[in-house]
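Novice: what follows is a protein structure lacking sequence information:
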């Protein structure tokens, strides 16, 4: 099996849909458990918030690499299409919702993050939006990764080698940029995100056929071993004490074993019809979930802390165990409902760049 040099064949792969759905659930869980866990479960009444944050940090080596690897695998055919066929779906349809929803987040999220300084918070959000450091940063970098893959499509192995070299150089590059006064810290951190995650997108693009073939030949035991290895390496990394180089080696090992576990186990569980249908259904709504869920979490955090329900559940075992999963589920369901409403009302400009439809009778066009 060789690296990709030509478009992939038609047809959906059920376990890829499932893995894509898993990646969005992990992102939402992270934003609830790590981003809001200590607010929903305050430290003065329970240690559960810290435990949820720790769990999500353990998943960090696999969460975004999984998302980007799947994105690269799903971009193979588009990379080989003519420019006119990809400018809108692969560039504009990401850039527009990124800017639109970043603006919406900026004008609403101050109620959670800076209730006493909304103007200052909005200005800060402008800066993080321009440097891909806001809540929707991964949508901003997808077009960049796509363009990189397209530029290197004639030499895929070389492209992957360069991406791997950039990954290795990401940490010293960030340190160097942070030492240069002329480079804003946000820009350095935004560049760091691109350099450490590009390799997983490129790997998904270049190695798509190999990943699919090996995943579908693997046995359940292989997935369980990979999951066990991921857990062991992650725990070892948390212990620390091995130095910077050891930490980065363990990070790469955790990512690779975590990706292997997710892919192999997905090929097994997707044989259950309901799981396959659920993965396909949720996987086709990932963009809406990515865009809407941060706003839902903000509302939940602002409301819950001062609500009668929040006071009643404060410090309870029920809240410790179920509150983070419940808010995660709520965010996903509200986002899915938003997706359905937008689809039924024809509000295409909410999740994609507005299109102009030409009227056949007059030649005029209307904005959608």
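Specialist: Nice, thanks for sending it over. Nothing here was measured: the structure is a model prediction, and the numbers come from that model.
Novice: from now on I want contacts and neighbour counts done on CA atoms only, so please keep to that.
Specialist: OK.
Novice: any idea how far the spatially closest residue to residue 48 that is not a sequence neighbour is from residue 54?
Specialist: Distances taken as CA to CA, 6 or more residues apart in numbering place residue 320 nearest to residue 48, at 5.3 Å, with adjacent residues excluded. As judged by CA to CA, to the nearest Å, residue 320 and residue 54 stand 14 Å apart.
Novice: ok, the two, which is more surrounded?
Specialist: Neighbours around residue 320 and residue 54, counted as other CA atoms under 10 Å, are more numerous at residue 320. The numbers are 21 against 15.
Novice: quick one, helices of the stretch 1-150 of the chain?
Specialist: 14-33, 37-40, 48-58, 60-74, 76-79, 83-86, 93-108, 110-113, 118-130, 137-151 (DSSP state H, counting those that start in this stretch).
Novice: err, the stretch 201-350 of the chain, not the other one
Specialist: 208-217, 220-239, 243-269, 273-283, 286-304, 308-313, 317-345.
Novice: any chance of a markdown table for those, columns distance to residue 99?
Specialist: Shown next, in a markdown table, are these (distance: least, CA to CA, whole Å):
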| stretch | distance to residue 99 |
| --- | --- |
| helix 208-217 | 30 |
| helix 220-239 | 35 |
| helix 243-269 | 30 |
| helix 273-283 | 23 |
| helix 286-304 | 11 |
| helix 308-313 | 34 |
| helix 317-345 | 18 |
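Novice: check it against this one:
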């Protein structure tokens, strides 16, 4: 079963290319923009779907096992690398806008709300906790319950980014975890050329309709505010709902694309390599972004005359950051900030349940150097 690694590979490729371009002003004019748009349906939704797909062990774990054998492997890299991001971001802001120094309260607020490029780790913690809390419920009711955060659209204030991520990505994670059989059926049928073609064509139609909506929405409000008792539903709420439906509707297309790519000689090997090393790419590529920002962006350099060359330079720096993290992960002790050591041995009651490793326990996280399709 190669498509999960392929799906992860496509996802991390999309993330790296997106971040390597969006840090540059006028990024929509770079040569990579068409590919960025094409990877939209497989970038993050497929990542969360596959993370959920390999999270079945959570349903059989106690809370202590969940914390020691799973959440530990998410929280350590999140706290370390999110702190790096927050500190460098504050330094760049100070250099560009003369803002005040970073405070502990501001750091804590950003960590708790996931205001960092490493928010994926935090969202995996939330998704796994939700999966564990609903483990005794019927699958149908669990999937319905995962939609409950959409009720936050009724609040008067603007929906914070962390709430938006819960609304959109936790249900997709739950679909992968509790709807694993359905996802497997879609993947199996996608091996048939006619089915794969049909699903991809469906995705093209969904994408076209979504772009029409985005165009009309940018021209002006399509929806007058609706008062439902104490709740007010406005255009922004409708936009969020559409964003969720759009990502959910493209899941079959994303799975079909992963299956099709898994059949392409040469390309399969490269994308599968990315999929089996997503942890390294996910942690490492922002380091190149940070370096680019402090070396060039904060100095007010005009990127416009050579936009594509600047993009290629930042992409090279992102890949250099990935290589640095790869080698760091192999350094004794220091590598723990990439892949923390198992700690189940310190909890005697948990030893008999099978000691976790950074790869197998975090199979729902970005993958390390070995395949996670066996998890």
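Specialist: Great, that's in hand. Owing to the predicted nature of the structure, the values given are computational and were not obtained by experimental measurement.
Novice: closest one to residue 106 of the first structure among the helices of the stretch 201-350 of the first structure?
Specialist: helix 286-304 (10.2 Å; CA to CA).
Novice: and that closest one, which residues are buried?
Specialist: Applying a neighbour-count criterion of 16 or more other CA atoms under 10 Å, one finds 286-302 buried in helix 286-304 of the first structure.
Novice: between that helix and helix 317-345, how many degrees?
Specialist: 130 degrees (axes from the mean of the first three to the mean of the last three CA atoms, to 10 degrees).
Novice: mean deviation, helix 286-304 of the first structure versus the second structure?
Specialist: Here the mean offset of helix 286-304 of the first structure against the second structure after fitting is 2.0 Å, by mean CA distance after the TM-score superposition for the first structure.
Novice: from memory the residue nearest to residue 48 of the first structure sits against residue 50, does it?
Specialist: No - using CA atoms under 8 Å, residue 320 of the first structure is not in contact with residue 50; the gap is 10.4 Å.
Novice: picking up where we left off before, out of the helices of the stretch 201-350 of the first structure, nearest to residue 200 of the first structure?
Specialist: Going by CA to CA, the one of these nearest residue 200 of the first structure is helix 243-269, 9.7 Å.
Novice: in that closest one, what's buried?
Specialist: Counting neighbours by 16+ other CA under 10 Å, helix 243-269 of the first structure gives 247, 250-268 as buried.
Novice: how about the helices of the stretch 201-350 of the first structure, which one is nearest residue 111 of the first structure?
Specialist: Closest among the helices of the stretch 201-350 of the first structure, using CA to CA: helix 286-304, at 7.3 Å.
Novice: the closest one relative to helix 273-283, how many degrees between them?
Specialist: Using the same axes, to 10 degrees: helix 286-304 of the first structure against helix 273-283 is 80 degrees.
Novice: helix 286-304 of the first structure packs against which elements?
Specialist: helix 14-33, helix 37-40, helix 93-108, helix 110-113, helix 317-345 (3 or more CA pairs under 8 Å, 6 or more residues apart in numbering; DSSP states H and E).
Novice: returning to what we had before: pipe the helices of the stretch 1-150 of the first structure into TSV and attach distance to residue 354 of the first structure per row.
Specialist: As requested, these are arranged in TSV below (distance: least, CA to CA, whole Å):
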stretch	distance to residue 354 of the first structure
helix 14-33	25
helix 37-40	36
helix 48-58	36
helix 60-74	23
helix 76-79	20
helix 83-86	15
helix 93-108	8
helix 110-113	28
helix 118-130	20
helix 137-151	17
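Novice: which one of those helices lies closest to residue 178 of the first structure?
Specialist: helix 118-130 (16.1 Å).
Novice: map residue 77 of the first structure across to the second structure for me.
Specialist: In the second structure, residue 77 of the first structure lines up with residue 57, judged by TM-score structural alignment.
Novice: how about residue 267 of the first structure?
Specialist: Per TM-score structural alignment, residue 267 of the first structure is aligned with residue 259.
Novice: tell me how far its match lies from residue 273 of the second structure.
Specialist: 15 Å.
Novice: swap in residue 227 of the second structure?
Specialist: Counting by CA to CA, the gap from residue 227 of the second structure to residue 273 of the second structure is 51 Å.
Novice: number of nearby residues for the equivalent of residue 318 of the second structure over in the first structure?
Specialist: Using TM-score structural alignment, the partner of residue 318 of the second structure in the first structure is residue 331. Residue 331 of the first structure: 27 surrounding residues under other CA under 10 Å.
Novice: who touches residue 331 of the first structure in this structure?
Specialist: 28, 289, 292-294, 296-297 (CA atoms under 8 Å, 6 or more residues apart in numbering).
Novice: residue 15 of the first structure too?
Specialist: Residue 15 of the first structure touches 263, 266-267, 270, 276, 279, counting by CA under 8 Å, 6+ apart.
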